[in-house]
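**Student:** Please find the sequence and the predicted model below.
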Amino acid sequence: MSSTVTRALSNMSSLTTLLLKSCQLYGEFPTTIFQLPNLQILSMGNNDDLTGNLPELQLGSPLKQLDLSRCHFSGMLPVSLGSVTKLTHLDLSWNQFWGQIPASLGNLSQLTVLVLGGNNFDAPTFPLTLGKLSKLNVLYLTCMKIRGEIPEFLANLTQLYVLFIDANELVGQIPSWLMNLTKLTGLDLSYNQLHGMIPSSISQLKHLEYLNFVGNNLSGKLELDIFFKLQNLILLDLSHNKLTVFTKNITNATLPKFIILGLASCNMKEFPNFLRFQDELEVFNFDNNKIHGEIPTWFWNNTKESMRGVSFRNNFLTEVSPLLSLSFHGDDSKFPSGVVDWIIILLGYGSGLIIGLVIGHTLTTRYHEWFVEKFGTRKQTQRRVQRKRRN
């Protein structure tokens, strides 16, 4: 399907749901559709050539879900957006919206999902009124040019499951109050300018599955074992900071089962022994460390069924011959979208053979999509189970 959005839809006054996501739509979206008196769900995401703007919205609008993500909408957000008080899901990410984020968004007391990342908003800080959104489960503020320290209003959002504030200009240390958001399953602070140490109290976030600190100025000695208490953790990336990471000689196999693990530029001198117990690892980045000698045979034996991307660039390796027989296979459809873009390439450096990865922030963004989709699917399953129990 590839077409414009017909204006005839504006006359369908009984319409309650309009789902046109990923339909290759183009041209200008009729603003009158936003005014339909019974419209509750409007999903137009992933139509890159669809343009338009958000008009002033009517007080008492029945709209509950609005998804304009990854389109080409522009203009300022209307103050009246804060009067659509039945909204539970608002996704305006990756458009061309500009200007200030209206403080009136703090009136959306039923909001559980707020996704604003990847726009051109002017304000480097956010309205404190967002701290009133006490029902928020998902907050996505990536690539927003947010400056200053991690906004303290986030401490009020105790129902958060997913918090992505990566690719901003955040400074300061990781605040202790962040550990009070005990329901978090996903936390991404990557590509900011945070400094100081990663607090050991991070282990209090027992439900974490996704934890990304890559590309900051975090420093100090960090015992990797603090993350081993997070039994649900499947993605951990500490790469490209100023950390000195070490781990004890782990013999206990009751560890989280990592799928994606980034330890590049972590000043590690020994190959992590805990990887003996990692047989589900699919992506492993160990670039720019200080290990010598050979990669242990047990590493290849443990991961040959699962591994899709691995990198040991800029170490002091003398032998990597097991790579020659390493196979990568399996069902890519079950793999996080974007991870298959860790393109496997063989690079010859002298007598060594090194596997490299093509990585970047685009990949991190795709991790977000995979994780949020995974989170949403799990929540739907939980609701179905709860309904069955009630019946």
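**Tutor:** The structure has been received and is ready for your questions.
**Student:** Only C-alpha atoms from now on, for both contacts and neighbour counts.
**Tutor:** OK.
**Student:** thought residue 291 was touching residue 265?
**Tutor:** No: using Cα atoms under 8 Å as the test, residue 291 is too far from residue 265 to be in contact (11.4 Å).
**Student:** which neighbours do the two share?
**Tutor:** Common contacts of residue 291 and residue 265 (Cα atoms under 8 Å, 6 or more residues apart in numbering): none found.
**Student:** Quick check: end-to-end length of stretch 49-62?
**Tutor:** Counting by Cα to Cα, to the nearest Å, you get 27 Å between the two ends of stretch 49-62.
**Student:** Only the buried residues of stretch 199-210, if you could.
**Tutor:** By neighbour count with 16 or more other Cα atoms under 10 Å, stretch 199-210 contains the buried residues 202-210.
**Student:** what's the distance between the longest helix belonging to the chain and the middle of its chain?
**Tutor:** Taking DSSP state H as the criterion, the chain has its longest helix at helix 361-390. The chain centre lies 12 Å from the centre of helix 361-390; the measure is Cα atoms, centre = their mean, to the nearest Å.
**Student:** ok so, going back, looking at the buried residues of stretch 199-210, point me to the pair that's furthest apart.
**Tutor:** 204 and 210 (14.2 Å; Cα to Cα).
**Student:** any chance of the buried residues of stretch 199-210 in JSON lines, with distance to residue 147 too?
**Tutor:** Below are the buried residues of stretch 199-210 laid out as JSON lines (distance: Cα to Cα, whole Å):
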{"residue": "202", "distance to residue 147": "23"}
{"residue": "203", "distance to residue 147": "27"}
{"residue": "204", "distance to residue 147": "27"}
{"residue": "205", "distance to residue 147": "25"}
{"residue": "206", "distance to residue 147": "29"}
{"residue": "207", "distance to residue 147": "28"}
{"residue": "208", "distance to residue 147": "26"}
{"residue": "209", "distance to residue 147": "27"}
{"residue": "210", "distance to residue 147": "23"}
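**Student:** Pick the one among those closest to residue 56.
**Tutor:** Among the buried residues of stretch 199-210, residue 210 lies closest to residue 56 (Cα to Cα), at 37.2 Å.
**Student:** And here is the other one:
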Amino acid sequence: MLSYNNLWLLTESNTNAVIANFTNLGLASCNLSEFPHFLHNQYELRRLDLSSNNIQGPIPSWLWNISRNSLEYMNLSHNLLTGFEEASVVLQWAHLTMLDIRSNMLQGSLWSTNYFDGSISPAWRNGCNLRFINLSHNRLQGQLPRSLANCSMLEFINFGENQLNDSFPYWLGNLPQLKVLILRSNGFYGALRKVGTSKFSELQIIDLSQNKFIGHLPTAYFEIWDAMKIIDTSHMTYMGESDIYPGSFPVFAYENYDYSIIMNNKGLRLEYLKIPSTLAAIDFSCNRFEGAIPNVIGNLKALHLLNLSNNMLTGHIPSSLANMKELECLDLSSNWLSGQVPLQLSELTYLSSFNVSWNNLSGSVPQGKQFDTFDSNSYKGNSGLCGALLEIKCGKFETIPSTPSTFTDDENSGSFFKINWMIIMIGYAGGLIVGVVAGNEFTKRKHDWFVKTFGRKQLRRQRKKNIRN
């Protein structure tokens, strides 16, 4: 192993030289400017590291054919690679676990931090051993290749920030090890229906934000996402850590390769350079989901982040969200939610970011514990909310949830009003109406009803009696 020694490695070809077959070859940071020629005849490589060199130009076609039956790890990252010698690349390695080509200048159609365009090649055949795939921040188009379903060891999939156009890939739900699925900022569309046996049984992090998904939130999935229900702090590790080669010294980054993601958290785009193995998150923001937030989502007790903002959700905020004791970020802003902010949410002692702005909420805002740390921006755009934080005094009925009001003129003398948006106490004794009235709108309606029923003359008499009393 010659990596990270500030060496200059000469790779001039010599037809008389005999090079032994290597199993592990580390040539990172050796000032290489081209691919070593002796790699042509390597048939037993398991791990090859050519990262952090000055290798320029396209990746040669012969490189995809070396050590077909043995190669598990190849790292070409942090070079000056510009593309591929072949227009279409098919991965031939039966046992490949990780291919790292980030931090280059790659262009062309393949399938991060490069500029791939075109469609994703269906390169994964039966027996695919990939655990990690990250092709985010490119210009990939078309659909996800169904051959990904052959990679039964996949733990991490990130196709975020591309131009993909496909329905929800429910078929990925049969991958038994999948923990992270990032499809953010693409053109995915349609409803999130559970189809067949797809379960996503080990899924902990899913980011579908900034797409074109429609329909109701996926209750069927919330019910079976067991990995988001279990709080296990007994093994505090990071996703991607591996001990596949116990006893070996860490020459290759793969032996301790940490997964990383970028998610919207607390109003910021934060990069997790390492993902704690306990982290669980759902981001469905900036889509077209509608209907109510299902109560069953409260069973996902291990969630740290829940972002359902910028959709068309209606109904009340379910109090079952208070069951998510690990929740740190809750964003329900820019929807059509109504009713109160459940007082039970004040029991979420880890909650450090909370946003329900721009909805149709009413009543008093919760107080105490974490809610004393939030400012008025968490509630703006809800004209019915009140409380000391908003400098709006709550009336007598602020704890009553509000729904749209209805009123009819043709009521009989036995029922004065038909109001659904608040509880009104009305008594009738000796011609005296005793009422508790809230709001100018209701006062006007009461006035109009009285005039229509008894006339303006009777209204004046009633006012005089009220003054005398």
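**Tutor:** Here it is on my side, so go on. Source: prediction; values computed, not measured.
**Student:** Can you pull the TM-score for these?
**Tutor:** The TM-score (TM-score structural alignment, normalised by the length of the first structure) is 0.61; 272 aligned residues with a Cα RMSD of 3.3 Å.
**Student:** And the longest helix of the first structure, what's buried?
**Tutor:** 363-368, 370-372, 375.
**Student:** again with stretch 358-371 of the second structure
**Tutor:** Buried residues in stretch 358-371 of the second structure, defined by neighbour count with 16+ other Cα under 10 Å: 358-367, 370-371.
**Student:** Any chance of JSON lines for these, columns secondary structure and distance to residue 48 of the second structure?
**Tutor:** Formatted as JSON lines, these follow (DSSP: H, G, I helix; E, B strand; the rest coil; distance: Cα to Cα, whole Å):
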{"residue": "358", "secondary structure": "coil", "distance to residue 48 of the second structure": "53"}
{"residue": "359", "secondary structure": "coil", "distance to residue 48 of the second structure": "54"}
{"residue": "360", "secondary structure": "strand", "distance to residue 48 of the second structure": "58"}
{"residue": "361", "secondary structure": "strand", "distance to residue 48 of the second structure": "58"}
{"residue": "362", "secondary structure": "strand", "distance to residue 48 of the second structure": "61"}
{"residue": "363", "secondary structure": "strand", "distance to residue 48 of the second structure": "63"}
{"residue": "364", "secondary structure": "strand", "distance to residue 48 of the second structure": "62"}
{"residue": "365", "secondary structure": "coil", "distance to residue 48 of the second structure": "58"}
{"residue": "366", "secondary structure": "coil", "distance to residue 48 of the second structure": "57"}
{"residue": "367", "secondary structure": "coil", "distance to residue 48 of the second structure": "58"}
{"residue": "370", "secondary structure": "helix", "distance to residue 48 of the second structure": "50"}
{"residue": "371", "secondary structure": "helix", "distance to residue 48 of the second structure": "53"}
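**Student:** Closest one to residue 199 of the second structure out of these, please.
**Tutor:** Using Cα to Cα, these come closest to residue 199 of the second structure at residue 359, 32.4 Å.
**Student:** and residue 202 of the first structure, what pairs with it in the second structure?
**Tutor:** In the second structure, residue 202 of the first structure lines up with residue 321, judged by TM-score structural alignment.
**Student:** Touching, that match and residue 298? I think so.
**Tutor:** Yes: using Cα under 8 Å, residue 321 of the second structure is in contact with residue 298, at 4.6 Å.
**Student:** what touches both of these two?
**Tutor:** Overlap of the contact sets of residue 321 of the second structure and residue 298 (by Cα under 8 Å, 6+ apart) is empty.
**Student:** quick one: stretch 373-387 of the first structure aligns where in the second structure?
**Tutor:** The aligned range for stretch 373-387 of the first structure is empty, by TM-score structural alignment.
**Student:** just to revisit the earlier point, who's in contact with the match of residue 202 of the first structure?
**Tutor:** Going by Cα under 8 Å, 6+ apart, residue 321 of the second structure touches 295, 297-298, 345.
**Student:** same thing but at 7 Å, please
**Tutor:** When contacts are counted by Cα atoms under 7 Å, 6 or more residues apart in numbering, residue 321 of the second structure touches residue 298.
**Student:** same check, this time on residue 5 of the first structure
**Tutor:** By Cα under 7 Å, 6+ apart, the residues touching residue 5 of the first structure are 25, 29.
**Student:** Would you confirm that it belongs to a strand?
**Tutor:** No: if the criterion is DSSP: H, G, I helix; E, B strand; the rest coil, then residue 5 of the first structure is coil and not within a strand.
**Student:** any idea how far it lies from residue 19 of the first structure?
**Tutor:** Residue 5 of the first structure sits at a distance of 12 Å from residue 19 of the first structure (criterion: Cα to Cα).
**Student:** same check, this time on residue 93 of the first structure
**Tutor:** 17 Å.
**Student:** which of the two has more neighbours?
**Tutor:** residue 93 (24 against 12; other Cα atoms under 10 Å).
**Student:** Pull the most distant pair out of the buried residues of stretch 358-371 of the second structure.
**Tutor:** Largest separation among those by Cα to Cα: 360 and 370, giving 22.7 Å.
**Student:** just to revisit the earlier point, and the match of residue 202 of the first structure, that one's in a helix?
**Tutor:** Yes: Residue 321 of the second structure sits within a helix when classified using three-state DSSP.
**Student:** what ranges do the helices span in the second structure?
**Tutor:** Going by DSSP H, the second structure shows helices at 219-224, 440-454, 456-468.
**Student:** Nearest to residue 434 of the second structure, out of these?
**Tutor:** helix 456-468 (9.7 Å).
**Student:** can I get the buried residues of helix 361-390 of the first structure in CSV with distance to residue 38 of the first structure?
**Tutor:** Shown next, in CSV, are those (distance: Cα to Cα, whole Å):
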residue, distance to residue 38 of the first structure
363, 39
364, 38
365, 34
366, 34
367, 35
368, 32
370, 32
371, 32
372, 28
375, 29
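**Student:** ok, back up a step: out of the helices of the second structure, which is closest to residue 290 of the second structure?
**Tutor:** Closest to residue 290 of the second structure of the helices of the second structure is helix 219-224 (Cα to Cα; 12.5 Å).
**Student:** and that closest one, which residues are buried?
**Tutor:** 219, 221-222, 224.
**Student:** same check, this time on stretch 345-358 of the first structure
**Tutor:** So, applying 16+ other Cα under 10 Å, buried residues of stretch 345-358 of the first structure: 353-357.
**Student:** Looking at those, which are in strands?
**Tutor:** The strands, defined by DSSP state E, take in 353-356 from those.
**Student:** Among those, which one lies nearest to residue 127 of the first structure?
**Tutor:** residue 356 (42.3 Å).
**Student:** Fine, thanks again, bye for now.
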